[in-house]
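> What would the 3D arrangement of this be:
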Amino acid sequence: MSFCAQLREEAREIWDGWHQHPFIAGIRDGSLEREKFIYWIKQDYLYLQDYARIFALAGAKASRLEDMQSFARLMDGILNTEMSLHRSYCAQFGITAQELETLDKSPTCQGYTDFLVRTAALETVGVTVAALLPCIWGFYEIGTRLQEVGDTSPDNPYRDWIAMYSSAEFAQLSQWSKELMERYAREAGSGEREQMKKAFVISSKYEALFWEMAHTLEEWKY
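Reported below is the predicted structural model:
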C-alpha cells in the first residue's frame, strides 16, 4: 500500500464525511444559498494566500532542486489556476479587490492557517507536505465525485466550481502533491512518518471544519 493510501485510510471517516456535508450537497445540486458560497469564497481566498506561502516556505527548505521546482509549480497552480476561479466568482458577485484586501479571517480559517504556518516553520519538509496534502487532494476528490454525480448543467450556479476541481489542471496539481508525499515518506524514518500521518489527519479535520464554517457563517463571538 502506498503511503498516500495509508494516509487516506487514516482519515477515511473524515473524508467520507466531507461528501455528505450540506455545503457540498448544495454545490452538487445547485441549492447552496448564495450567502454561504460568498462567505466561503472570501474565506478561502484568504486561506489560499497563506496556503501558497507555505509551498514557498517548503521550497525554501527543500534540499533538492527537483523538489524546489515541484513546490514552485504547486504555488503557481494555486495562485494562477485555483485562485482564478475565486476571482471570477468575486467579479460575478460584485466583490471588489479592495473588499478582499480588508477581510478578516474567521476563527476556523485563522486556526487552520496558523497550524500550517507553524508546521512549515517547525517541522520537516515531509511533515509540511503531509499537512498541505488534504486540501489539494481532497478538493480534487470532491470535484471528481461531483462531476460524476452532481448537476453540471447551466442551471447550476456552481458548475464552474465543479469543473475547476475536477479539471485536468487540478488533477495534475493533486498528482504532483502526492508524488512529493511519496518521495518524502520513502526517505523518512518511522517516527517522522507518524508525524506525517498526524499532520495529515489534523489538516483533514480542519477541512471538515472549513465546510462547517461556511455552512454556519461562522463569526468571532468575542
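
> contacts and neighbour counts: CA atoms only from here.
Fine.

> In space, not sequence, find me the middle residue of this structure.
C135 (2.5 Å; C-alpha atoms, centre = their mean).

> Assign a three-state SS to that one, would you?
helix (DSSP: H, G, I helix; E, B strand; the rest coil).

> Do I have it right that it meets E207?
Yes. The criterion here is C-alpha atoms under 8 Å, and C135 meets it with E207 at 6.9 Å.

> Could you pull up the residues touching the closest residue to P157 other than its chain neighbours?
Distances taken as C-alpha to C-alpha, 6 or more residues apart in numbering place G30 nearest to P157, at 6.0 Å, with adjacent residues excluded. Residues near G30 by C-alpha atoms under 8 Å, 6 or more residues apart in numbering: 151, 155-159.

> Quick check: the gap between G30 and R193.
40 Å (C-alpha to C-alpha, to the nearest Å).

> before we move on, what about D44?
Per C-alpha to C-alpha, D44 is found 29 Å from R193.

> Kindly report the same for S204.
Taken as C-alpha to C-alpha, the span from S204 to R193 is 16 Å.

> More neighbours: which of these two?
S204 (24 against 19; other C-alpha atoms under 10 Å).

> now the other sequence, so there's something to compare against:
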Amino acid sequence: MSDAGYGRAFGLMRRAAGGAWRDYTRHAFVGGLGDGSLPEAAFLHYLRQDYVFLTHFARAWALAVVKSETAAEMQAAVGTVNALITHEMPLHVGICAEAGISGKALFATRERPGNLAYTRFVLDAGFSGDLADLLAALMPCVLGYGEIGARLAQEATSQRYRDWIDTYAGSEYQEACRAAGALFDQALTRRIGADFEASPRWARLCDRFRTATELEIGFWQMGMQP
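Now for the predicted structure:
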C-alpha cells in the first residue's frame, strides 16, 4: 500500500518516522498474524487491551469534533467515531465471544500501563493542542493498521487470523483511512499552511507522530506478553 493513498501529510510524516515506522508495521506480532504463528493467548490478550484502547480512541476522535473549525472537519471526525464504535469494536467483541470472553468481561479488562500511556498521550495531544496536534497523534494507529491490513491481505500465508486481517484490509476500513488522511491534509493546511515542512510547527507535529508510532511498537510488544 503506497502511503500516497492516505494523503500527503501522512506520507511525509511516515518517512520522517524512519525506522520506527518499519518496526511498527513489520513487528513480530504483525508477522505472527500473517503466518499464523502468533499464540492464541497473545492474540486474545492483545484484543482485550485493544478494546480498552479503542474506547479511549473513540473519545479522542470525539474530541476532534470539539477541536474542529469547519463543518467538513466535524463530519469527518464523526464518521470515524461511528466506524470505531459500529465496525471495529464489534470485531473484538465477536472474536472474544467465540473464545468464551463475554462483552462484560471485555469491557472490564484492566488497562495495562503501556495502554494507559498511549491513550493518555493521544488525549493530552488533543486537550493541550489543536486539531493538527491531535491528528498527528491519531494517524499512526488509523493509517498504520490500514497499511498493515492491506499488506497482510496480499502476503498472509495462514487463514488463522483472517477475520482480523480482512477487517483492516476491507473496503470500509480503507475508505475510512482515505477520509482520515484527507482530513489530516486539510486540517494541517488550514492551521500551518500548505507548505507543511516550512511551518515552524512541523517538527513538533512530526515528533508527536513518531512518539505515537513508538507507542504502537510498545503496544504490539505488550500483546506478546499476556
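
> Please say which position in the first structure A83 of the second structure maps to.
Under the alignment (TM-score structural alignment), A83 of the second structure pairs with G77 in the first structure.

> mean offset of the helix or strand G94 of the second structure falls within relative to the first structure (after superposition)
Assigning secondary structure by DSSP states H and E places G94 of the second structure in helix 89-98. Following the fit onto the first structure, the mean deviation recorded for helix 89-98 of the second structure is 1.0 Å by mean C-alpha distance after the TM-score superposition for the first structure.

> Also stretch 202-222 of the second structure?
Per aligned residue, stretch 202-222 of the second structure averages 1.0 Å (mean C-alpha distance after the TM-score superposition for the first structure).

> Quickly note the distance from the match of A83 of the second structure to S84 of the first structure.
Counting by C-alpha to C-alpha, the gap from G77 of the first structure to S84 of the first structure is 10 Å.

> likewise G143 of the first structure?
16 Å.

> What is the helix or strand hosting L116 of the first structure packed up against?
Assigned by DSSP H and E, L116 of the first structure belongs to helix 107-122. If you count contacts as 3 or more C-alpha pairs under 8 Å, 6 or more residues apart in numbering; DSSP states H and E, helix 107-122 of the first structure packs onto helix 34-61, helix 125-149, helix 190-216.

> Out of these, which is the most enclosed?
helix 125-149 (a mean of 22; mean count of other C-alpha atoms under 10 Å).

> next structured bit after it?
Downstream of helix 125-149 of the first structure, the first helix or strand assigned by DSSP H and E is helix 159-165.

> That following helix vs the second structure - mean distance after superposition?
Mean deviation for helix 159-165 of the first structure: 0.7 Å (mean C-alpha distance after the TM-score superposition for the first structure).

> give me the stretch of the second structure that that helix matches.
Under TM-score structural alignment, the match for helix 159-165 of the first structure is residues 162-168.

> Can you name the residues in contact with the matching stretch?
Stretch 162-168 of the second structure has contacts (C-alpha under 8 Å, 6+ apart) with 33, 88, 91, 145-146, 148-150, 152-153, 173-174.

> Please report how far L122 of the first structure lies from T96 of the first structure.
36 Å.
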